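1. Quick one, what's the 3D model for this:
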Amino acid sequence: MLALELSGQAYNKAAHRERLGALLKNRSNGSIEFKHCNISAALLALGFPYVAGYKPRSNYQSLLLEVLEQQLKSNPLVDHAALAAVQLPAVAPPMIDFSRVRDQAPQLQPRTGEPSAPMVFKAVKRDYLEREALNQSLGLAGEKFVVEYEHWRLVKLGHQKLADSVQHISQSRGDGLGFDILSYEQDGRERFIEVKTTSFGRETPFFVSRGELALSKQAEDQFHLYRLFEFRKAPRLFELSGPLERHCLLDPITYRATFS
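-> Prediction:
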């Protein structure tokens, strides 16, 4: 299903579930659906997107991760489809009903499941989510989308002058400030917006820099992260305001090594 979805081809979830049910005679439809949600969480852990509609549920056994990793290694089609999907160029949609764009942010869930074990070192062929985060075309399209959205939001609130003052800071002043878009509240206070864009589902992890994390704490009354998801299909967004650690589990991915 993942390969078909990434390739833009149709498939039938119900038919797939029925085929599995015939093989797993002691499993209910609900348990099969739940297991697919476990698989979604395991896919994210391996750096893959997940199948739309199967909300990731992270309380899976480590054996599932091992089996899934072996299945993915033996199926190069998934690798090719995922790589092609995350590297596609993107453009901001020309016509959009912004009144239908907002969504609820995922709820922060405590980690459950097996007790944590010492780190296991594994060879990872690709991290597709990281590669998508480096897709400059997609990132720029998402930022342009948010510039238009903020203009619409402020006009709708009756503040045309503020709407006309919205700035695409990452383009006019460069990266490194910890945010991409300068917008405004109704009273004229500045709103610092960092944009993270994905073509995949709402629960897809995203990457933040040290500067973005620091700004979310230092300017907590002004910092807003806009997470765009399903961008290539029908863009939606949710908003995280203030310190990111209030909303997300933050995993250190890399460290900067220096000699002084």
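
2. Going by C-alpha atoms from here, please, whenever you check contacts or count neighbours.
-> OK.

3. now the strands for the stretch 1-150 of the chain?
-> In the stretch 1-150 of the chain, no segments count as strands under DSSP state E, counting those that start in this stretch.

4. Just the helices from it, written as ranges.
-> Secondary structure of the stretch 1-150 of the chain by DSSP state H, counting those that start in this stretch: the helices cover 2-6, 13-23, 29-45, 62-73, 76-87, 128-133, 136-156.

5. Could you also give me the structure for this second sequence? I'd like to compare it with the first:
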Amino acid sequence: RNSLVKEEKVPYITKRDYAKEAIRNTEKGLQGEYLVINYEKERLIKNPITKPYADKITHVAESGDGHGYDIISYDINLDAPNEVIEIYIEVKTTTGNRDAPFYLSDNELNVARIKGELYKIYRVYDYNTVPKLKIIDNLFDETLEIKPINYIVKGVNQNDKHTKNQLPKNTL
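-> Predicted coordinates for the structure are as follows:
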């Protein structure tokens, strides 16, 4: 008889190796930063005004990730064309295409607000094939959706009846 049977996929749980994933992401991010530093050096060398600054690019992410950006580079001040100013570059590297979402920390978002037009996101995408670059000059002018996805929980009451002062010993 012509009956239609609908089959649904049963979700299954896979074990993710978060440590390996973090290492891969860190390496990919670092390689993306190196690509951007090379891009910036070439860009600065092409202009006689910015050429002396090509060797002054600073990879601040090498000393830690609390800055809210990865690289300090330079550009011409649009208000004074003979003046060179610092720009602050956050590099976001993904294997996905240009439209793949990327993460931005709360610190990065706050620094972007403070630095304003001096803050740039250099979006390295298609990293595993032929890496390409999209520069986001103004995070808040683009047609981008910035959506919070993590929350911090503070103020856990240590004296409530559900607090256990000691857990049983691990017998495994």
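
6. Report the TM-score for the pair.
-> Remark: TM-score between the superposed chains equals 0.72 [TM-score structural alignment, normalised by the length of the second structure]; 140 aligned residues with a C-alpha RMSD of 2.7 Å.

7. related to what we said a few turns ago, out of the helices of the stretch 1-150 of the first structure, the one nearest Thr197 of the first structure is which?
-> helix 136-156 (5.7 Å; C-alpha to C-alpha).

8. Tell me what angle that closest one forms with helix 76-87.
-> Taking axes from the mean of the first three to the mean of the last three C-alpha atoms, to 10 degrees, one finds that helix 136-156 of the first structure is oriented at 50 degrees with respect to helix 76-87.

9. what comes up buried for helix 136-156 of the first structure?
-> 138-147, 149-154 (16 or more other C-alpha atoms under 10 Å).

10. Looking at those residues, which is nearest Tyr255 of the first structure?
-> Nearest to Tyr255 of the first structure among those, counting by C-alpha to C-alpha, is Gly139 at 23.6 Å.

11. I'd like the distance between the equivalent of the closest one over in the second structure and Glu145 of the second structure.
-> Matched to the second structure by TM-score structural alignment, Gly139 of the first structure sits across from Gly29. Distance of Gly29 of the second structure to Glu145 of the second structure, given as C-alpha to C-alpha, to the nearest Å: 22 Å.

12. Show me which strand runs longest in the second structure.
-> strand 80-93 (DSSP state E).

13. Contacts for that strand, please.
-> The contact list for strand 80-93 of the second structure (C-alpha atoms under 8 Å, 6 or more residues apart in numbering) reads 28-29, 32-33, 36, 49-50, 68-77, 102-103, 108, 115, 118-125, 127.

14. again, only this time at 6 Å
-> For strand 80-93 of the second structure, the surrounding residues in contact (C-alpha atoms under 6 Å, 6 or more residues apart in numbering) are 29, 32, 69-77, 118-125.

15. One more: stretch 96-108 of the second structure?
-> By C-alpha under 6 Å, 6+ apart, stretch 96-108 of the second structure touches 68, 125-126.

16. switch the cut-off to 8 Å
-> Contacts of stretch 96-108 of the second structure (C-alpha under 8 Å, 6+ apart): 66-69, 90, 92, 94, 123, 125-127, 134.

17. excluding its backbone neighbours, what's nearest the aligned partner of Lys56 of the second structure in the first structure?
-> Aligned by TM-score structural alignment, Lys56 of the second structure pairs with Ser165 of the first structure. Leaving aside its sequence neighbours, Ser165 of the first structure sits nearest to Ser183 (C-alpha to C-alpha, 6 or more residues apart in numbering; 7.4 Å).

18. how close does the one you found get to Ala3 of the first structure?
-> Distance of Ser183 of the first structure to Ala3 of the first structure, given as C-alpha to C-alpha: 39 Å.
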